[in-house]
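In: Provided below are the primary sequence and the corresponding predicted coordinates.
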Amino acid sequence: MGSEDLFRKRKARESAELKRKQHIRAQNKRYLIVCEGTKTEPHYFRELLDDWGIRQQVVRVAPNDGVSPDRVVAHALHLYNEDAEGGDAYDKVYCIFDRDKHTTFSAAVQQTKDLSAGGKPLEAITSTPCFEFWLLLHFGYTDQPFHAAGKKSVGDQVVQALKAKDGFKQYGKGLKGIYTGLKGRLNEAVGNAEKLRSHCEATSSVNPATDIDKLIATLRSLKPE
């Protein structure tokens, strides 16, 4: 058999293998979650993914590279581009960050919208004032705004309210087991977040608010049969 025939057969095998991988890839979308928090949010989502049997190959929770919203988006974009250059870009990239008192919040949200419009599927998943408000919604509905008072920041006020709930007296950043302890109330939290969104749209309010329920809905759709 000539070298030309061997070359053609090798190329045919490579082409067939590429098509096979592309077919498999089309059936299995990949998602990336990049959090502002270094511990609390990553722990929460990793526990949820493990509980729902969603593999890391499907949803990756990446370490952050800076805690301000603009840094979260920049790092998420870097990770997206890195994968795209390898020929297998993420189908969706979620940037999780808080409004809190960040000066780059609005610009970061707008940047994700601009990037998405340009074909790079980044989406901001935000909470106002902070992620802990999402946890608070597991205990009931509230649309009462939070504000800084005295030496307590707006985020401190949410944490104080959370610590008043059963099982959260010792709450602190980086605490593990939060998802596990609250998963029985997850549907209640989702319902409360949806109700709050309707309230915010009707009143043009942005405090409090959260989009975490939107991400939860996406992840729920990825649960194995």
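Out: Arrived safely, thanks for sending. Here the structure is a predicted model, which means the values were calculated and not measured.
In: okay, CA-based contacts and neighbour counts for the rest of this
Out: Noted.
In: Would you indicate which residues of stretch 97-110 are buried?
Out: Across stretch 97-110, burial judged by 16 or more other CA atoms under 10 Å covers F97, D98, R99, D100, F105, A108, V109.
In: swap in stretch 202-209?
Out: V206, N207, P208, A209.
In: Identify the residues contacting the strand or helix carrying T218?
Out: In this assignment (DSSP states H and E), T218 forms part of helix 212-220. The contact list for helix 212-220 (CA atoms under 8 Å, 6 or more residues apart in numbering) reads L49, W52, I125, T126, S127, W134, A189, V190, A193, E194.
In: From these, keep the buried residues only.
Out: Here, 16+ other CA under 10 Å leaves L49, I125, T126, S127, W134, A189, V190, A193, E194 buried among these.
In: now, among those residues, which is nearest to D114?
Out: Ranked by distance to D114 (CA to CA), the buried ones among the contacts of helix 212-220 are led by I125 at 14.9 Å.
In: picking up where we left off before, make TSV from the buried residues of stretch 97-110 and add secondary structure and distance to Q144 to it.
Out: TSV is the format used below for the buried residues of stretch 97-110 (DSSP: H, G, I helix; E, B strand; the rest coil; distance: CA to CA, whole Å):
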residue	secondary structure	distance to Q144
F97	strand	21
D98	strand	17
R99	coil	16
D100	coil	15
F105	helix	21
A108	helix	25
V109	helix	23
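In: then this one, side by side with the first:
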Amino acid sequence: MPRDRRRASTSLKRKVAVRGPRKTVVVFCEGRRSEPEYLEALKREPDVKDAAAVDLRIERRATGSVPLTLVRLAIDARERSEREEGEIDEFWCVFDVEWPENHPNLREAMDLAARHGIRLAVSNPCFELWLVLHFRDCRAWLDNDAARRLRRACDGQVDKGVAGGSYMMGRHLAVERAAVLDRMHMRNAVMFPHDNPSSGMHRLVTAVSPQAL
């Protein structure tokens, strides 16, 4: 990784704005490819980079971590930002529930995040569901393998990589479909972690791209 990118990743101070107030978001990802590649494509979108004036940073050092570890990293980053008088507006963690066997310490991770103001974008069962929602509705329970097969059927991708640009035109539909899933589970009194399928990615996308609403 280039030296200047390492410095950009570790510094939590806001970059100098070139137009209007800027919203600064730090995102901690669980995945090694799909989530970072999708978010890299998202932050290049004009309504994120220009209209919304969002400085989205992806903390790649956290990739491959379990949810509780990600939340602790985000809390440490928030506390460091406050000590340095940084101006980070929001800290997010992106992770999965996983089925048939859930990630360990999911509830602890969510409770800890809530106490420290860390926002979460949790996909149930996995991030592939969020990708599927760019192409079609999905309201039936899925395990990880089924979600991945469905994702491959939608985009033809054979590995976990994401051609992020091909998803961007469909992200508004994905936001709407994920919000519908939230309402469906609420109406049926289905609580986490049983809210399968669901994805909180729609809240992250609308946080950095208000036009996605």
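Out: Yep, it's here. Everything quoted here is computed from the prediction, not taken from an experiment.
In: For the buried residues of stretch 97-110 of structure 1, could you give me TSV that also reports distance to A84 of structure 1?
Out: Converted to TSV, those look like this (distance: CA to CA, whole Å):
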residue	distance to A84 of structure 1
F97	23
D98	27
R99	29
D100	32
F105	26
A108	21
V109	22
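In: Tell me which stretches of structure 2 form strands.
Out: 23-29, 54-59, 90-96, 119-124, 198-199 (DSSP state E).
In: Most tightly packed of those?
Out: strand 198-199 (a mean of 30; mean count of other CA atoms under 10 Å).
In: Tell me roughly how far that strand lies from structure 1 on average.
Out: Mean deviation of strand 198-199 of structure 2 relative to structure 1 after superposition (mean CA distance after the TM-score superposition for structure 1): 0.7 Å.
In: Just tell me the aligned range of that strand in structure 1.
Out: Using TM-score structural alignment, strand 198-199 of structure 2 corresponds to residues 209-210 of structure 1.
In: Tell me how far that stretch lies from the chain's centre.
Out: 13 Å (CA atoms, centre = their mean, to the nearest Å).
In: what about the helices in structure 1?
Out: 3-27, 40-52, 69-85, 105-117, 131-136, 154-163, 178-182, 186-203, 212-220 (DSSP state H).
In: just those helices: most buried one?
Out: Taking mean count of other CA under 10 Å, helix 131-136 is the most buried of these, at a mean of 23.
In: Can you state the mean residue-to-residue distance of it versus structure 2?
Out: Helix 131-136 of structure 1 sits 0.6 Å off on average (mean CA distance after the TM-score superposition for structure 1).
In: what residues does that helix touch?
Out: Here helix 131-136 of structure 1 has contacts from 41, 97-98, 127, 158-159, 161-162, 189, 193, 208-210, 212, using CA under 8 Å, 6+ apart.
In: and for that helix, what span of structure 2 is it aligned with?
Out: Going by TM-score structural alignment, helix 131-136 of structure 1 sits over residues 127-132 in structure 2.
In: Per the alignment, name the residue of structure 2 opposite I33 of structure 1.
Out: So I33 of structure 1 corresponds to V27, using TM-score structural alignment.
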